[in-house]
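A.B. asks: Pasting the sequence and the predicted model now:
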Amino acid sequence: MIIKRLFSSSFRTQLMINNQWVNSSSGKTFKTINPSTEEVITEVQYGTPADINKAVDAARKAFDGPWRQVTAVQRSELLYKLADLIEKNKEELAQMETLDNGKPITDSREVDLPSVISVYKYYAGFTDKIFGKTIPMNGPFFTYTRLEPKGVVGQIIPWNFPLLMQAWKLAPALAAGCTIVLKPAEQTPLTSLRVGELIIEAGFPPGVVNIVPGYGNTGASLAVHPKVDKIAFTGSTEVGMEIIRNSGIHGLRRVSLELGGKSPNIILDDADLELAVSQSHNGIFFNQGQNCDAGSRLFVQEGIYNDFISRAVQCAKDRKLGDPFDPTTIQGPQVDENQMMKILNYIDIGKKEGAKILTGGKRWGKKGYFVEPTIFTDVTDNMTIAKEEIFGPVLSVLKFKTIDEVIERANNSNYGLSAGVVTNDMEKALKIVNGLRTGTVCVNCYAVTTEGTPFGGYKQSGVGRELGEDGIMNYLETKTVVVKASTDTLP
């Protein structure tokens, strides 16, 4: 009943293969849960390896056939049309995202959907700007390069930003001329399937985009499929490493990975205190802390440490949790029970290892997967909560003295995805920026990402970059062409 009440169109709960909606070959389904009420929303068809095989065959046939004949301008028109359809249906998509994921409706409407539309439009404008170079050579040769699509791409997306991560994957791959088999997260398949309907409505040819929901075994069968040319994955570092290990099975696949983080957020003594508190608060608690680039390690210089802590604790206490469809709610539930229990377990570990909780630390409410905004102090670098990605609303605050010290400590991590610095001294800021081994550093802001800025990490935070020109290069191969010619025919 809740589906009919919230949406004018029916949910698509089948697999999308070759522009057709089909049931799983096994007949199995899985439940998707509303994380704020713990109620079943609907059941979705469970894709099997046999279904992945059908989807890959459809993508291969499209890539080798009609899709290769579609011009760059025509690809652009299709992407713009898809962006327009998403914009036309943005309220439905926002509500569906909040229902399935639990994020506040205000975030879905005002953050996620505008970003999704911008990403599709950005790459729609990129299709006719993919070109190679001419290269001077010693001798009678005319040499140039071509940028060509990689081919069939398997894409596996996470549950924290289902619509946005789908756009980050689909838009550049389609702009490059690839065909796709997309596996959405089992916790949040609904908006991916709805966008699948819009892809068909926009006029993309059969087989260009295929969507196969399922669990880890579904994604694993996609990652090792012999007819897949590239795998693009966003998710945990553990799964990413498994994909790398398996990338040579049945032939060598190209791989790009956007993985975990334990990002340092550094507050200097001279910082604007109000800005520092606001920046660090949003840096960890936005999206229920379910951000790969969350500023979960907060380094505060000793001169303002006490004043900062008192303000940060009050800010966390004032954060409103509750029904994500209430427009005044700032924090919704975690995505599912497993994630909630993982976070609560990390909180217990933090207490046992000697860290001090100043606020939060418990489940909130009697129904739904809510966790209180939690702040730990007396945290040391060797504690579990300072080293491992929690992926929840849990902040570890660490004190430091000097800039050289904080750079060394910030870099002492297996991860290197993002970082932040708050200071009024740009010389100090740039010293920290240059010293950090991380993919993004924001100064006097945090986690600011747009469609044109490359995003990705050092070390165990991933391989490659998404967004911007780097994002489309993920899906292109460079071909060098050398033509022997007489000297009087050379350009």
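C.D. replies: Sure thing, it's come through.
A.B. asks: drop to CA atoms for contacts and neighbour counts, all remaining ones
C.D. replies: OK.
A.B. asks: And Val277, how far from Leu298?
C.D. replies: 11 Å (C-alpha to C-alpha, to the nearest Å).
A.B. asks: Between these two, which is the more surrounded one?
C.D. replies: Neighbours were counted for Val277 and for Leu298 using other C-alpha atoms under 10 Å; Leu298 has more, 25 against 22.
A.B. asks: Presented hereafter is structure B, for comparison with structure A:
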Amino acid sequence: MSTTIFPISYKGDFINGRFVPVTKGDGEVKNLSPADLNDLIMTVPFKHDHMDEACVAAKKAYPKWATLSMDERRSYLLRLKEMFDTHAEQFAQIISRDTGKPAWEAMTEAKALGAKIDITLNQSTKLVADERIPNALPQVDGVIRHRSRGVMAVVGPFNFPAHLPNGHIIPALIVGNTVVFKPSEQTPAVGQFMAEMFEKAQFPPGVFNMVQGDGAGGGRLVANEHVDGVLFTGSYEVGLKIKQETLNHYWKILALEMGGKNATVVWEDADMDKAVYESLVGAYMTAGQRCSCTSRIIVHPKIADEFTERFYQAAKKLSIGHWTENTFMGPLITSASVEKYIRFQEIANRENCESLMRGKSLDLKNKGYYVTPSIHLVKKFDPNSVYQKSEIFGPNVAIYTTGDWNHAMEIVNSTGYGLVMALFSKNKELYEDALFKARVGLLNWNRTTNGASSRLPFGGMGKSGNDRASAHYAIQYCTVPVASLEDPTPFDPTKILPGMNLDMK
């Protein structure tokens, strides 16, 4: 990948098919790269009224878009895929600058955008295909159809600022919804570039809209009367606020993906090389800023010393640095994230966990929000421990030791979150037992917790979501199932119900 920096200039919010700059706004975001605080990507003013204007535009565009055939909408999305694919290098660089993630990782995200369109068009649409049921009632056929909902608000996260909102936007559009997208205020350049791709793909005005904003702007969007659904990826706390903002809006569907405190169980018969490598990837990729990251590792005592030592030695050698340097780990997203990460080092120590590897701020040649990975050994499982149950969203992992399988499962289920569990063992019976006992939406066998397939559902239990699995299943919450009974037979006067005296002439 070239390190030639592509120019980025502020264009405005994308409303009704054109960019509308904010001149007199409600505030602004200085978009500094977390990888280099001297890299001011752009200054982004925002205006809360634009949320309302975008919702009106989406509402107005909806009837015409929804009544196009699936094939007609497909042609627009294929054009968008072409834009994504031909601009992947530029997209990846903007992702790296906005998030700090290494170039190789950002390119993986950029390439996933077009792939999501392929998977949605070729596979996920089958989940909402029309189905005819002969004799659903005697001599009456039934038909199941899926119709669009209306205007969908997509609220994006910073950690996958293109791929995760794209995972909502594409299924919403293909079935006939219109979209208002609010990017994270941490990654406004990615949001703007996504809107540029829609502009280049020449979607009808109002079908896709992008409005920048802060938390208050997000609140304004989800509470808008024209919004029929809110599709969100982010923290439990923000997901809860969205739920509260829309409590009286009974007509709105909410698809909330809200984080995790994920556990990996490494049993005595595990492939040690694989368990160590996969767990490092799970714990420290994206600097631990994934909802599916490995936060806890539960190790069988027979292999605990070897696993822990090898994991520790490898973690010490992980390269950390600027996105152009092909490192494994970039920075955290903000100074507040660094403060939280450092604070949890102290909380872990205070709650009687041993610090095997201390997380601290790093002073590198590029001034950014860099930290070192950390490991804590949990001496005693405590379901009420703040450290043991909180999502830190940084490169920290807690290591537990137990030889009691049921106790391991108790630890897995103890945090209130329920996104992913991973099991490293050759014993299929343990895996099948975990499938029953683990309260998670994803369970991986001999593979780490992070990295999911768009061909599968993605969603969790408990505090990890509200039972609206995304990825392959996202297309389902973007539609309403409509049931029809179709009776082609003429009226039969011999079948009039008792007690009815119709004057049939």
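C.D. replies: Sure, I can see it. Model, not experiment: these values are computed from the prediction.
A.B. asks: Report the TM-score for the pair.
C.D. replies: Overlay of the two chains. TM-score (TM-score structural alignment, normalised by the length of the first structure): 0.94; 480 aligned residues with a C-alpha RMSD of 1.9 Å.
A.B. asks: who's in contact with the nearest residue to Pro204 of the second structure once chain neighbours are set aside?
C.D. replies: Excluding the flanking residues, the one nearest Pro204 of the second structure by C-alpha to C-alpha, 6 or more residues apart in numbering is Gly17, at 6.8 Å. Going by C-alpha atoms under 8 Å, 6 or more residues apart in numbering, Gly17 of the second structure touches Glu199, Phe203, Pro204, Pro205, Gly206, Val207, Phe208, Asn209.
A.B. asks: does the most centrally placed residue in the first structure sit in a helix, a strand or a coil?
C.D. replies: For the first structure, Met165 is the residue whose C-alpha lies nearest the centre (C-alpha atoms, centre = their mean; 4.6 Å). At Met165 of the first structure the chain is in helix, as set by DSSP: H, G, I helix; E, B strand; the rest coil.
A.B. asks: can you tell me how far it sits from Phe233 of the first structure?
C.D. replies: 10 Å.
A.B. asks: which residues are common contacts for these two?
C.D. replies: Residues touching both Met165 of the first structure and Phe233 (C-alpha under 8 Å, 6+ apart): Ile157.
A.B. asks: How about residues contacting stretch 391-398 of the second structure?
C.D. replies: Residues outside stretch 391-398 of the second structure that contact it (C-alpha under 8 Å, 6+ apart): 259-261, 283-285, 287-291, 294-297, 332, 337, 340-341, 344, 359, 372-378, 388.
A.B. asks: what about the counterpart of Met473 of the first structure in the second structure, how many neighbours?
C.D. replies: Aligned by TM-score structural alignment, Met473 of the first structure pairs with Gln476 of the second structure. Gln476 of the second structure: 21 surrounding residues under other C-alpha under 10 Å.
A.B. asks: do Glu429 of the second structure as well
C.D. replies: Around Glu429 of the second structure there are 10 residues (other C-alpha under 10 Å).
A.B. asks: What does it correspond to in the first structure?
C.D. replies: Looks like Glu429 of the second structure aligns to Glu427 there (TM-score structural alignment).
A.B. asks: And that match, how close does it get to Leu275 of the first structure?
C.D. replies: Using C-alpha to C-alpha, one obtains 19 Å as the distance from Glu427 of the first structure to Leu275 of the first structure.
A.B. asks: now Met241 of the first structure
C.D. replies: 37 Å.
A.B. asks: Thr188 of the first structure now?
C.D. replies: Counting by C-alpha to C-alpha, the gap from Thr188 of the first structure to Leu275 of the first structure is 34 Å.
A.B. asks: okay, those two: which has more neighbours?
C.D. replies: The residue with more neighbours, out of Thr188 of the first structure and Leu275, is Thr188; 29 against 14, by other C-alpha under 10 Å.
A.B. asks: Asp112 of the first structure pairs with which position in the second structure?
C.D. replies: Correspondence of Asp112 of the first structure to the second structure, assessed by TM-score structural alignment: Glu109.
A.B. asks: Kindly reformat the contacts of Gly17 of the second structure as CSV and extend each row with neighbour count, secondary structure and distance to Asn224 of the second structure.
C.D. replies: Output for the contacts of Gly17 of the second structure, formatted as CSV (neighbours: other C-alpha atoms under 10 Å; DSSP: H, G, I helix; E, B strand; the rest coil; distance: C-alpha to C-alpha, whole Å):
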residue, neighbour count, secondary structure, distance to Asn224 of the second structure
Glu199, 20, helix, 24
Phe203, 19, coil, 23
Pro204, 15, coil, 22
Pro205, 18, coil, 20
Gly206, 25, coil, 16
Val207, 27, coil, 17
Phe208, 27, strand, 16
Asn209, 29, strand, 14
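A.B. asks: Nearest to Gln244 of the second structure among the residues you listed?
C.D. replies: Nearest to Gln244 of the second structure among the contacts of Gly17 of the second structure, counting by C-alpha to C-alpha, is Asn209 at 24.4 Å.
A.B. asks: ok now do that closest one, which residues does it touch?
C.D. replies: Asp13, Phe14, Ile15, Asn16, Gly17, Ala54, Ala58, Val179, Val180, Phe181, Ala195.
A.B. asks: Okay, helices next: where are they in the stretch 101-250 of the second structure?
C.D. replies: Taking DSSP state H, counting those that start in this stretch as the test, the helices found in the stretch 101-250 of the second structure are 103-122, 163-174, 188-200, 215-222, 236-245.
A.B. asks: okay, these in CSV with distance to Trp251 of the second structure next?
C.D. replies: Formatted as CSV, the helices of the stretch 101-250 of the second structure follow (distance: least, C-alpha to C-alpha, whole Å):
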stretch, distance to Trp251 of the second structure
helix 103-122, 26
helix 163-174, 17
helix 188-200, 27
helix 215-222, 12
helix 236-245, 13
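A.B. asks: Which of those helices sits closest to Arg79 of the second structure?
C.D. replies: Per C-alpha to C-alpha, nearest to Arg79 of the second structure of those: helix 188-200, 8.7 Å.
A.B. asks: now the angle from the closest one to helix 163-174?
C.D. replies: Angle of helix 188-200 of the second structure versus helix 163-174, following axes from the mean of the first three to the mean of the last three C-alpha atoms, to 10 degrees, is 30 degrees.
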